[in-house]
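# Give the three-dimensional model of this entry:
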Amino acid sequence: MSNHISVEDVPLSRFHRLLTVRSGGGSFVDGYVLSIIGIAMTKVSPALGLDAFWEGLIAASALIGIFFGGFIGGALTDRLGRRVLYFVGPTLFIVCSLAQYWVQSGEMLFALRFLNGVAVGIEYPVATAFLVEFLPKRYRGPCLATLTILWFAGAAAAYLTGEAILNFGGPDAWRLTLASTAVIGALLFLVRLGTPESPRWLMSKGREQEAEAIIKRVYGHDFGLKNLPQQAECQHLSFGSLLHSGYGKRMAFVTIFWTCSVIPVFAVYAFAPRVLEALHLSGNWASYGSIAITLLFVVGCIIATRLVNSLGRRKLLLHSFLWSGLALLLLGLLRDGPSMVILLMFGAYALFIGGAQVLQLVYPNEIFPTEIRAAAVGVGTSMSRVGAAVGTWLVPISLQTIGIGYTMYIAAGITFFGLLVSWLLAPETAARSLEDAASLDAPQPKVSGNLSKRSSW
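Next up is the predicted model:
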């Protein structure tokens, strides 16, 4: 029977679920790292004597690190293999997070958070490429989308943990808050022990015997290379050559839509309490409002995960940009409105942007071939973080100079630009094998409601 079954058509197994946890742990740490600074900043600034310039720079430092880590991680993951790079991120998380406990200056904190950002940047290409190359096709979208849910879960955990430590941790509580990431990094390192290499990557390097052994180990002794879909013969081409051969348009789409979907989100997470205060929400409204909005981001991603197959990638992305952009526009228009209206609009943004967020990891892993998949994810990660870093750095300056209203208008404009680019360039990849989705010549499939019934997990 297995002679005729592709590894992309097998049921979801315990191995697949464990691999989702192993890869998703990196997303959880990412959300935690990028959000914990927003909680600690109110205590860090007076302790280290930071001005608005250094506040913005430190908030953006991890994003700057992601820029370099994405390029490095993508290139090395395609060259050295998925498994080798799988443990670099957790190691950096542990070392750099512990070192933050003894930080004495803004410059030192910037450097350590920059290195944590490098670790995050490495995580994106290696963890997602690892996952997508093992998953059955009908579970690919939901499982990859789950990584984004875990990102927001990590962000929510940062807010909850950060508030608890700052309230009960004593005078150096902000140091404990920043160092707390090391605990998650250690758990991630341990849970990844025993993960095998990707057979698709081994095949791309001509290591067929090793690939065969891993397929039998994961799928059963009746499976082998005969059950692995034929991969395109493009390993002789460089990354640049593949972009010129037609993948450049896809790279542009991924980079632009990813950038437009992360700039407002990271700006909100880095300075959520300050943004809410600028919208006249202070005290408990700002504190608990930040937590509520974070949880709504998680809910939005969960809803998008359930729709990623049935609605389709393209339609989900367009709706996400449209409605979240309108919510930001209304935040600018109603900036002097009642507190409950402000929170309602922020909550609507958090819910609707979930579609674009989950597709950040789905699209780039589906529309590029194995030989450049991790590199493409790395480039998309890096380039999107350039905009996110600049946007995050400018938030406190923007709030001081042009005010909250125009800041929200700019965020809405960025979101609507993402909508325009997605409408022009976004392909549909639901219901396609990984090879077909990455092919430039394969026809577009019709997305049926039946797929969603089969893809629930």
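
# contacts and neighbour counts: CA atoms only from here.
Fine.

# wait, what's in contact with residue 112?
By Cα atoms under 8 Å, 6 or more residues apart in numbering, the contact list for residue 112 reads 96-97, 99-100.

# Can you flag which of the residues you listed belong to helices?
Residues of the contacts of residue 112 located in helices (DSSP state H): 96-97, 99.

# Considering these, which possesses the most neighbours?
Counting neighbours by other Cα atoms under 10 Å, the top entry in those is residue 97, with 25 neighbours.

# how much space between the spatially most central residue of the chain and residue 411?
By Cα atoms, centre = their mean, the mean C-alpha position of the chain lies nearest to residue 148, the distance being 5.5 Å. Plainly put, residue 148 is 21 Å away from residue 411 if you go by Cα to Cα, to the nearest Å.

# quick one more, to check against the first:
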Amino acid sequence: MTNPAPITAAPALTRNDRLDRLPFNRQHGRLLVASGVGWALDAMDVGLISYVMAVLARQWSMSATQVSLLGSIGFVGMAVGASLGGILADRIGRRSVFVLTLVLYGIASGAMAFTTSLGMLLVLRLFVGLGLGAELPVASTLVSEFAPRRLRGRIVVLLESFWALGWILAAVLGYLVVSPTDNGWRWAMLAGAVPALYAVVARFHLPESVRFLEAKGRDADAERSVRVFESASGVAPMPSAPAAALPRVRARELFGHGHARRTVALWLTWFFVNFSYYGAFTWLPSLLAARFSLVKSFEYTLIISLAQIPGYFLAAWLVERLGRRITLSSFLVVSAVTAVGFGQAGSVGGVLAWGLLMSAANLGAWGVLYAVTPEIYPTRLRGTGAGAAAGFGRIASIVAPLAVPPLLALGRGGQGLVFAVFGAAFALAAAGALALPELRGRALED
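So this is what the prediction gives:
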């Protein structure tokens, strides 16, 4: 008589493996929407300043240099905020930084409505940038760490798609509120205080990252968070393998063994995407106003902004089919071609056609870039790495608005040279994207 084979217990999964095995459920949806609303409010604020620039250039008789400074000062804050926010996210938590930054930039944005001088406006815009810069990479990191691996890229691109909703809302406010009256821009800035109120909601609806909790030794909190997501999928909880303690983060590790090449490629991609996007879209209402009326320029910008939504959805579909690297580089190549076409367009139809294509391709690329960024670093470096890449990219967003007036002067007032430079920057970003690792379907590194 043979003895029966011994019954062995199933191997324990890590909490991150347990999250990866889940289907998309209502808890993922709540996290996506709660983070996405904050993302949309960010976009609304960034978008509104481009309309305020166009109006104040006339109301306050601002020079081109002053207008450029107003467009760039927020990005100075974003560069600092992105770097500091990433470091803080690895030390005090993703959710905590997300909420604090909503409060910071919401209060500063609302206060802009009461400014009476360019100096006051610049100081407040700097604080708005600090909050915005810190929040964006932290939100994408948080969502990425909860998303199942097979859907992670798609979910993060969908998070980024909320940017389109906020940008379109900014265009609507620009068209309906900013342009009709002299004080319309002040009412629009008051709308920027909404994030401070939303922070209260976000504090109670966003979970803290399981990976962060484990890294801090808060295993009980991490277990509760995982079980909430398992319950939403009807999956019974199971024992978890013990989580390893993580060493202290050192920023220089971004250029250490195993990370240097991907860091360089990522920073280059972030830099040139920021340069082209913020150079083009921050100035877009003002550039169109130079060719058409102020009201028409706001109307055309609104139409061009609508193309962002299909651009994001196409990127969300392709990112899990073709992979991150090919999707990102392809969208950036299309952005390069359409930027050059937009600069050469001579009719309203041409401006709208090239503008719609440029908007769709550019924002689709942004979605994939935010999906890629948190994936390429281990947990203990993830917030720092994502924030550092975003911070380096913001340097370009500072330079780009300042570069537009001299480029216009070199082009004798024409916009062809401006958008040719932006097209070249998109092409360089595509080259950087091709050097990034392909991590579709892989688990996040612990």
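
# Quick TM-score on the pair, please.
The TM-score (TM-score structural alignment, normalised by the length of structure 2) is 0.89; 429 aligned residues with a Cα RMSD of 2.4 Å.

# just to revisit the earlier point, trace the residue nearest to the centre of structure 1 over to structure 2, please.
Under the alignment (TM-score structural alignment), residue 148 of structure 1 maps onto residue 160 of structure 2.

# Quick check, the residue nearest to the centre of structure 1 in contact with residue 25.
No: applying Cα atoms under 8 Å as the test, residue 148 of structure 1 and residue 25 come out as separate, 10.5 Å apart.

# Mind listing the shared neighbours of these two?
Joint contacts of residue 148 of structure 1 and residue 25 (Cα under 8 Å, 6+ apart) do not exist.

# Name all residues that make contact with the match of residue 148 of structure 1.
36, 39, 312, 366-367, 370.

# Please report how far it lies from residue 336 of structure 2.
Taken as Cα to Cα, the span from residue 160 of structure 2 to residue 336 of structure 2 is 21 Å.

# for the stretch of helix or strand residue 79 of structure 1 belongs to, packing partners?
If you go by DSSP states H and E, residue 79 of structure 1 is part of helix 52-80. When contacts are defined as 3 or more Cα pairs under 8 Å, 6 or more residues apart in numbering; DSSP states H and E, helix 52-80 of structure 1 sits against helix 14-48, helix 82-85, helix 106-132, helix 370-401.

# what's the closest of the contacts of residue 112 of structure 1 to residue 266 of structure 1?
Closest approach to residue 266 of structure 1 among those (Cα to Cα): residue 97, at 19.9 Å.

# host element of residue 261 of structure 2?
helix 260-291.

# starting at the chain centroid, how far to that helix?
Remark: helix 260-291 of structure 2 is offset 12 Å from the chain centroid, using Cα atoms, centre = their mean, to the nearest Å.

# Same check on stretch 364-382 of structure 2?
11 Å.

# Tell me the buried residues in that stretch?
By 16 or more other Cα atoms under 10 Å, the buried positions in stretch 364-382 of structure 2 come out as 364-377, 379-382.

# same question, stretch 424-440 of structure 1
426-439.

# what does stretch 36-43 of structure 1 give?
Within stretch 36-43 of structure 1, the residues scored as buried using 16+ other Cα under 10 Å are 36-41, 43.

# Quick one: distance of it to the chain centre.
Chain-centre distance of stretch 36-43 of structure 1: 21 Å, with Cα atoms, centre = their mean.

# Check stretch 222-242 of structure 2 too.
Per Cα atoms, centre = their mean, the displacement of stretch 222-242 of structure 2 from the mean C-alpha position of its chain is 29 Å.

# Endpoint to endpoint, that stretch covers what distance?
Length of stretch 222-242 of structure 2, first residue to last, Cα to Cα: 12 Å.

# Repeat that for stretch 226-246 of structure 2.
The first and last residues of stretch 226-246 of structure 2 sit 19 Å apart, counting by Cα to Cα.

# can you check stretch 289-300 of structure 2 too?
Using Cα to Cα, the span of stretch 289-300 of structure 2 from its first residue to its last is 10 Å.

# in that stretch, what counts as buried?
Residues of stretch 289-300 of structure 2 classed as buried by neighbour count (16+ other Cα under 10 Å): 289, 294-295, 297-300.

# Check stretch 291-310 of structure 1 too.
Judged by neighbour count (16+ other Cα under 10 Å), stretch 291-310 of structure 1 contains these buried residues: 291-310.

# equivalent range in structure 2 for that stretch?
Aligning stretch 291-310 of structure 1 against structure 2 (TM-score structural alignment) gives residues 302-321.

# Quick one: distance of the matching stretch to the chain centre.
What separates the centre of stretch 302-321 of structure 2 from the centre of its chain is 14 Å, taken as Cα atoms, centre = their mean.

# before we move on, what about stretch 403-421 of structure 1?
20 Å.

# which residues sit against it?
Residues outside stretch 403-421 of structure 1 that contact it (Cα under 8 Å, 6+ apart) are 253, 256-257, 260-261, 263-264, 275, 278-279, 317-318, 321-322, 324-329, 331-333, 335, 395, 398-399.

# Swap in 6 Å and give it another go.
The contact list for stretch 403-421 of structure 1 (Cα atoms under 6 Å, 6 or more residues apart in numbering) reads 257, 260, 264, 318, 321, 325, 328-329, 332.

# swap in stretch 64-78 of structure 1?
With contact meaning Cα under 6 Å, 6+ apart, stretch 64-78 of structure 1 is reached by 114-115, 117-118, 120-122, 125-126, 374-375, 378-379, 381-382, 385.

# cool, stretch 64-73 of structure 2 as well?
126, 398, 401-402.

# Distance of residue 391 of structure 2 relative to residue 204 of structure 2?
28 Å.

# With residue 177 of structure 2 instead?
Residue 177 of structure 2 is 32 Å from residue 204 of structure 2, by Cα to Cα.

# Counting neighbours, go ahead and name the busier of those two.
Here residue 177 of structure 2 and residue 204 are compared on neighbour count by other Cα under 10 Å; more neighbours surround residue 177, at 18 against 11.

# which one is that one nearest to, not counting chain neighbours?
Spatially, and ignoring its direct neighbours in sequence, residue 177 of structure 2 is nearest to residue 184 (5.1 Å; Cα to Cα, 6 or more residues apart in numbering).

# That neighbour -> structure 1?
Aligned partner of residue 184 of structure 2 by TM-score structural alignment: residue 173.

# Wait, its match touches residue 164, no?
No: when contacts are counted by Cα atoms under 6 Å, residue 173 of structure 1 is not listed as touching residue 164 (9.4 Å).
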